[in-house]
Structure formats: C-alpha cells, structure tokens
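Q: Sequence and predicted model, in that order:
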Amino acid sequence: MESLEVLILSGCSKLKWVPGFVGNMKMLSTLSLDGTAIQEIPSSIDHLIGLISLDLKDCKSLLCLPTAICSLKSLKNLNVSGCSKLETIPENLEEIECLEELDLSGTAIREAPSSLFRMKNLKVLYLRGCKGPSPKSWNLFLCLRLFLGKSHDPMGLVLTTLDYLYCLSKLDLRDCSLCEGAIPDDIGCLSSLEDLTLKGNDFVSLPTSIRWLNNLKFLNLESCKRLEQLPDLPSNEELTVTADDCTSLKVLPHPPNIRRLRWFFFRAVNCYRLVGNQASNNMIFSMLKQFIQGTPPFVIHSFNIVTPGSEIPKWFNDRTVGDSVVVKLPFNVHPTRSKLKGYALCAVFAPQENPTAPELDCLGCDACGIKCFSRVGRSKTSLLVKGIYYKAGQVQSDHLWLLYLSFKGYDPNNYWKGAFRKFEFSFKTFCSRGETKKCLKLKKCGVRLVTEQDAQDLNDPYESISLYKPIDNSADVQSSISMEKITEHFDGAGSSESSSIPATESLQKGLKYD
C-alpha cells in the first residue's frame, strides 16, 4: 500500500465500514468514498499525510467527522455535500492550513465553528441548501456564525465579520432561507470574491457594502422573491447580475462607474414590478449612456440587459416588426473610419408554445434562447454577435433584450473593415433537442448606430423612455401583461466570446451564463 496514490470506492452503497489506515500511506493523495453507507471515518485518517482530496459526497449515513481530519496538512479539497445526517464539523478546522475548497451543501449542520471563518487560504465555500430544522427556530442555522448576533428574526444567527476570508473567490449561499439582515454588512471586505450566489433566499435588501467587492464578476440573485431593491453595484471590468424571478424587485441600482467595464450583463426575467417604473426605465438608459461614454484605456466590449418590456424605444431610429432589421450607412460613413462608436440593438421576444419548425441546438439541458447575427453587404457569412438562453418555459411574457457593442472593441477578423453600404441584424430563436414544445419568438427589433452625440441625447431629462406598451384593448396587447394584473398578483403573493461561425453551430462555447 506504500505506493497507492488514488483510492476510489465511489458508489459502493453497501460499504458501511472503512478499516483503519495503518503503515506508511503518505503517497495517497485522493480518497473518494462518495455514495457509500459509512457512518464514520476512522481517526487513523491522520496517517494520510499526503492526502489532497477527500470526497464524502452523499454519504447519507455519515454522522460526524473525526477531529483527526484537522491533522491533514496537505488537504486542499473536502466535500461532504449531501451528508444529510452530518450535524457538526470539527472545531479546529482552521488547522487545515492548505484547505482551498469546502462543500457543506445539503448537510444538517446548525452551527459552524468560528474557525471556519478564519481559514485564510479558503478559496471556495459552498453552503447551499443549509436551511436548518425550521425557519422559525433557526434563521441562518447554516452556521455563518463567528459571533452570536441578533437579526430581524430574534431566533436568527448572523455572521458579524468576514475579515479573515480574504482569499475566498466563490461563495454559494443559495436556498439557505437567509432573511433580512442575515448577510453581514462587511461582506464588502471579501476582496478576492469573484462569484457570489444568493439565489432563492428571503432578504428584502442587500448590504450596501457589496459595491466594494472590487473583483466580483458574477452575482446570482435568482428567485429571491422578497428582494425589492438592489444596492449600487461594484465598478469592475466585468460584471454579470442575474435577478430572474425576483418578483418584488422594483428599484434598480444607480449605474456603477461602468466606463471601466468590458462586460456587463443584467438579467431581470419575470421581474414585473419593474413594468411601468419610469425611474427604472431611465436607469437602464443611464447605464447605456455611461457605456457609450467609455474612453481609453478601457475598451467597451459588451452591454446586455434583459427586462420585461414590449416596446422598442423611439431612440432606436431603425425599428421593424419581425426578427431582422437592415441598416443603411450614410454616404462617406464607415463603422471603423468615422465618429461611429458602435451599435445598440433592441429586441422584443415572447414565449411560444409548440413552434412548427424550431431550430435545434446541442445545449446540454432543456433550454431555449436567442442568437443575434450580423451580415454585411452581400456577404453570405453571418457573424454571431451574442446569444442568451433560458430554461424552457421560464419566460412568461413579453421581454426586451437591449445590447450594445463597440466597433473597436468587437471586430473579429476585421469583420467591419470591408467595403459595404449596409448591414443586417437578425435574431434567431432556438431550443435544445430535449425541449421542442416550448420556445421563444421574436416580435420586433430595432437598431441605432451610436455616435458620440448620442450620449448627450440620452441625457435629455425631458425624454421619457417607455419599455412597455400602454394598455389598450387591441389584440396585440393581450399578449402583454397588464400592470394592474401584475400588481394585484404579486401583492397577494407577498457570457460569451463571439466568433464568426455558421448559424447552426452550437452556442455551448458562445453563451456565457451560469
């Protein structure tokens, strides 16, 4: 056994006992016991001084971890997710100095030791689904506990400081029943944090200190049904915010200093509280304005927003019903040899049941989406501009996709530098092979060639931006959702790198979304 480096017993569902580790096993670096029926780990595990990865995922009978595990000075990855009977972890966990990734998702842990939050080298922490025995008895039993504190729920525990987790790059707290005040105000001290998932929680607002997360790239707030407003966002070079199905969301953040941004994507699918909110409409265009005003050395690559809407704003001077729009260039104007900064596109799409001939794509899930293509002059080659996708059936009504790309920041293979007088943008819907009954359809689209002057035009305080069609009795409006009905309903309830590719090529590498 002295030369054994990897021991994998995954899925041995009848394995209930692991013999003690004896002798010299310093070469063993990977031990996988996931899916077994073991109830405990022998304390002799401390003999595995070279162990780097320990996988105990879905050991449903596992009751505890031995304190000897803290002697594993080389351990970098520890996974106990799905160990539904595991209620505690060792108090001196911080002694595992090399630990970089810890997954406690789906465990029965009520209190985490304070040492968990003093793990200076921890980079990834998963606590998803740690809800506790009852929301009435534990607000944040998932153990964000360094000190005992009071929240708006007197039975709740909150974390009062995160100062020591300065290497943490990913934090997943989805479906943890986090209530208002459960997230500490100093979350902004996580200077290395890039990916923050708060999906499916119960808070109404977020700490304002989130704006100081200077490396944050992904913020997932999906299905936070009580969330009413977003704080100001960090001024980072790349930022994706997903707020789909936040049905109480009615206030958007003030635009960050997005002149620095190279990538910005904000999704608010089914957030109907935003419908008719003129302040939110203007906020969207205020973000666009700052993008247009972007100056060197930062190069604007992509700006995307998806929100409920059924109307192409008049600012888009080329508008059409259907899925494509043609732009004719003025005389002596060329995209890369003039004062043109880029182009802004807008498309209205809606759900569609049982499409007659859906375009199929090789996405690995039941999904549907939209691809945006461009074609210059008489060229037969289409350039994939951007793409978005959703779970089939997720989109419930008319939505608007607003995107902006700069000519200088996005010009693969000198695509825009040829001689042409017009170009066409088209939007094509698709669905995965596993889901062909629910898809999307394009209703209308618009485009505007953006100049430096447009930034000033967007700043006109007297111009009203309307994203939703006024309610009337026409048949077309019946497909939209009445703001009256939306308000009544919810009051009662309480990325990708682009490339020149054929239109049929999969978007697996082209779409950027978690």
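A: Nice, I can see it.
Q: all contacts plus neighbour counts: C-alpha atoms, from now on.
A: OK.
Q: Would you mind identifying the next helix or strand past the host helix or strand of Ala279?
A: Using DSSP states H and E, Ala279 sits in helix 278-292. The helix or strand immediately downstream of helix 278-292 is strand 302-308, counting by DSSP H and E.
Q: same for the helix or strand following that next one, what does it pack against?
A: Once the chain leaves strand 302-308, the next helix or strand it forms, by DSSP H and E, is strand 318-321. In this structure, strand 318-321 makes packing contacts with strand 324-328, strand 438-451, judged by 3 or more CA pairs under 8 Å, 6 or more residues apart in numbering; DSSP states H and E.
Q: and for strand 318-321, what are the contacting residues?
A: Residues from elsewhere that reach strand 318-321, judged by CA atoms under 8 Å, 6 or more residues apart in numbering: Ile312, Val325, Val326, Val327, Lys443, Lys444, Cys445, Gly446, Val447, Arg448.
Q: Check it against this one:
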Amino acid sequence: MSNIQAAIGEESSEGNAQIEIRDEQAEGNTQEPNRGCTKEIDEEDDADGEKFMGTVGGGMMRTLCGDMEEKIISLPIDGSHLCREVHDTFFGDKQNLNPLAIVPPRLESPEELFISKVDKLLLLMMFRGSYLLKKVNIVEKLRALTVLEISGSRDWKINLPADFFLQVPQLRSLDFSGTGIESLPDSFSGLIELRRLALRQCSSLEQLPKLAKFAKLEVIDLFECTSLKKIQEKSFMSLKKLKVINFSHTKILKLPIIRTLGNLRLVLLKGCSALTGMRMLRQVSNIKVLDLSGATNIREIMYDCFEGAESLRELDLSETRIQYLPPVDGNLQKLRLKKCELLRYLPDLRRHTRLEEIDLSGCKMLENLPDLSALQKLKILNLIDTKLYSKIWWNP
C-alpha cells in the first residue's frame, strides 16, 4: 500500500455476413456507449466479390464506383447529404445489400430508399436525429431483419401498430433509444430471438411488456427512462443468458429477482431514487459491476447480499443511506461509498488484495477504518470530509 494517495478519485451470431454490435456496457464501460456500428467479420466473403463498405467520409454520400461485378452487402451512409442523391438510382442495383446504416437519416420513411430485395435486409439502423421520420411500415417487408435501430429523436412519437413486429420474428437487437415512444406493441412479445433491448432515454416510456419468454435476452438497457416505474416481472430467473441490466435513472421501486443468473455481469441502478432495497446476489457468481449510487432510498443491505458474488470488481453505493457495509465475497478493485452520510462501519477488507480505490469522502459518521495493510495495490483512499481525514494511518 506504499503507493497510496489520499485524494479525490475520478467519477466515474451466425451466418456468412455476421453482424457485430459493440455494446460498451457489456464490456464493462458504464458510461454512455457508442450508438452502434456494423461490421462484417467473415473475411471469406471477399473471395466471392462481396464487399463491406466502410464509413463514408467528409459528410457526403459518395456514389460507389469501380468493379461493377462486386456485390455490395453492407453499406453505412452519412445521411446529412442523402437528399442530394436519387435514391432509386443509388440503391436500386444493390441486390445483395444486407446491413444498411444511415447517420443521420433525413427521411420521412425508409421506403424512400427504393431498396430492391428489401426482404433480404438483415440490419437497418437510422440514428442521431430521426426527426423527419413519420412512418416505418417498411418493417412489414423486412422478413430477414435481425437488427432494427431507430434512435436519437425525442420528437419521434409514432404509435406502432399492434402487429408491428409480426413480420420480423428473427429480430435479435432492437434499439429505439432517445425517441418519444410511449409503449411497445403487443407483437413485441413474439420476439423470442431477441438478444439486446435498448430503450435508453425514452423519457415517455411508462412500462414494458412482459419479458419472461425472452430466454435468449442478454442486454436490457433502460437508462434514463424517467417515467418508468414498474417492471412487470417479479423475477428475471427465466432470463438465464442475461448479462447486462441498466435501469439507471428510472423510477422503479423494485428490481426483479436476479439470483441464480450465472451470466449476469453488470447491474446498473444509478440514480434510482425510488428503489428501496437490493436483491440478493447469491449465486450471481459472475457479476463484475454493481452500481447503486444515488439510490437515496436504500437504507439497508442484507448481511448475506453479496454471498457468492465471487467475481465482483466494482461496487458503488455512493449516496445511499446505509449504516454498514456487509461482507463482500468478491475481490474488489473499486469500492465507492461517497456521501454515505450514515455509514458507521466497514467490514474486513483484507481479502480484497486487488483494491485500487476506496472512496469514503463525505462519510461523516465513519470513525474507524479496518486494517488496510494487505492492500498493496491501493492507489486512492479518499477520506475528504470525514472524521478520519486528519488521522489516516496504516501498518507499514
């Protein structure tokens, strides 16, 4: 622990044309993720003369040229100047187009693109400002679609018809983030192949349909759905493949039961001020990050809450009203308890030999520290605005 600093820490798929959707949070990044990207990762397609077209530069959509025998299968487009092109001329001969991304889309409907063989399109992404979009009935024709993303326009308030998703049963990723959508239609419940559901910053969304049948679901991202008060399921135990739960800055009162979810990695409940308690993590053996910071109604965490959470690396309980921290089975790297003004006791931390940061700033009731001499990797110990600030000590 010789390198310690008493300082304030910083805040913190299948087939020939596979699609990779990078999810920053699933990789341990709890900040705002990239909006998404497409990537063909099977390079053997080059032998067949099929090409993935890279991001179009210079803010312009450039008409493709070169070997006319090449088959374009993936096409990202900067849509800022899309209106300069004649859509049926540009898209009409793209017979094998699979993924299509338009950023931002200056369209009232995707049908304006005049895409031939639209039923073969695997991915449709229109994001960062879909403010002109008035209808998305093209989805009825996209029978092979696996990824649908229409995001980034809070003014998009289309009421989707009840049968909207009936024609896209293979959908694996659905993202309506940053839109004014208020609810998902009844046909949503038939998307049993869904892996990723992202409705970030849908501030008008008040509830979700039931998710119990979504056995392949890996990511649920409802960050800043500020009108969301209730999750219909009492338990997520049927979602065995679930890896990421992000309900940060929602108004949920309870988190569904998550114990036994062996694939769960991230549970993000930051700013959930209506949340009154934390579910047991027993047998959630692979969880790496738990963030309850700003959950100001949490007053107690059960003594055995973290029992079996052996992989836990980051624990943030800042601004909660807990009086003591129960023992943690994992080997933590970051422990943040900033402004836990009622916190009086810390457990034995000697087993957490990977600890690099402990933030106790603003813990005004804390009078003693446990033995920290075994924490040789500890770099930051923040005791500002505590009774301990003037009497920090440790064994050499």
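A: Yes, it's here. None of the values given here were measured: they were computed from a predicted structure.
Q: returning to what we had before: same list (the contacts of strand 318-321 of structure 1) but as CSV, adding neighbour count.
A: Formatted as CSV, the contacts of strand 318-321 of structure 1 follow (neighbours: other CA atoms under 10 Å):
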residue, neighbour count
Ile312, 28
Val325, 20
Val326, 18
Val327, 18
Lys443, 18
Lys444, 21
Cys445, 27
Gly446, 27
Val447, 26
Arg448, 18
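Q: Include distance to Phe265 of structure 1 when you put the residues you listed into TSV, please.
A: As requested, the contacts of strand 318-321 of structure 1 are exported to TSV (distance: CA to CA, whole Å):
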residue	distance to Phe265 of structure 1
Ile312	19
Val325	23
Val326	25
Val327	25
Lys443	22
Lys444	21
Cys445	19
Gly446	19
Val447	18
Arg448	19
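Q: Just the buried residues of stretch 23-32 of structure 1, please?
A: Met25, Lys26, Met27, Leu28, Ser29, Thr30, Leu31, Ser32 (16 or more other CA atoms under 10 Å).
Q: re the thing from before, so which of the helices and strands packed on strand 318-321 of structure 1 is nearest Val251 of structure 1?
A: Shortest distance between Val251 of structure 1 and these, using CA to CA, is found for strand 438-451: 25.9 Å.
Q: what's the following helix or strand past the closest one aligned against in structure 2?
A: Tracing the chain past strand 438-451 of structure 1, the next element assigned as helix or strand by DSSP H and E is helix 452-457. Structural correspondence for helix 452-457 of structure 1: none found in structure 2, per TM-score structural alignment.
Q: any idea which helix or strand comes after helix 452-457 of structure 1?
A: helix 483-492.
Q: How much space separates the closest residue to Ser61 of structure 1 other than its chain neighbours from Glu94 of structure 1?
A: Counting by CA to CA, 6 or more residues apart in numbering, the nearest residue to Ser61 of structure 1 once its immediate chain neighbours are dropped is Gln39, at 5.0 Å. Look at Gln39 of structure 1 and Glu94 of structure 1: by CA to CA, to the nearest Å, they are 24 Å apart.
Q: Could you do Ser3 of structure 1 as well?
A: 29 Å.
Q: if you count what's nearby, which of these two comes out ahead?
A: Taking neighbours as other CA atoms under 10 Å, Ser3 of structure 1 and Glu94 compare with Glu94 leading, 20 against 10.
Q: for the more buried one, helix, strand, or coil?
A: helix (DSSP: H, G, I helix; E, B strand; the rest coil).
Q: Let me see the contact set for it.
A: Going by CA under 8 Å, 6+ apart, the list of residues near Glu94 of structure 1 reads Cys70, Ser115, Leu116, Arg118, Met119.
Q: who's in contact with the fourth one?
A: What that stands for is Arg118 of structure 1. Glu94, Tyr164, Leu165.
Q: Three-state assignment for the closest residue to the last one other than its chain neighbours, please.
A: Setting aside the residues directly before and after it, Leu165 of structure 1 is nearest to Lys120 in space (CA to CA, 6+ apart), at 5.5 Å. Under three-state DSSP, Lys120 of structure 1 falls in the coil class.
Q: check contacts around Lys120 of structure 1.
A: Glu97, Tyr164, Leu165, Tyr166, Cys167.
Q: And for Trp156 of structure 2?
A: Trp156 of structure 2 neighbours (CA under 8 Å, 6+ apart): Ser130, Tyr131, Leu133, Lys134, Thr179, Gly180, Ile181.
Q: could you redo the last one with a cut-off of 10 Å?
A: 129-135, 150, 176, 178-181 (CA atoms under 10 Å, 6 or more residues apart in numbering).
Q: That one pairs with which position in structure 1?
A: Checking with TM-score structural alignment, Trp156 of structure 2 has Ser61 as its match.
Q: With Asp316 of structure 2 instead?
A: Residue pairing (TM-score structural alignment): Asp316 of structure 2 is matched to Thr242 of structure 1.
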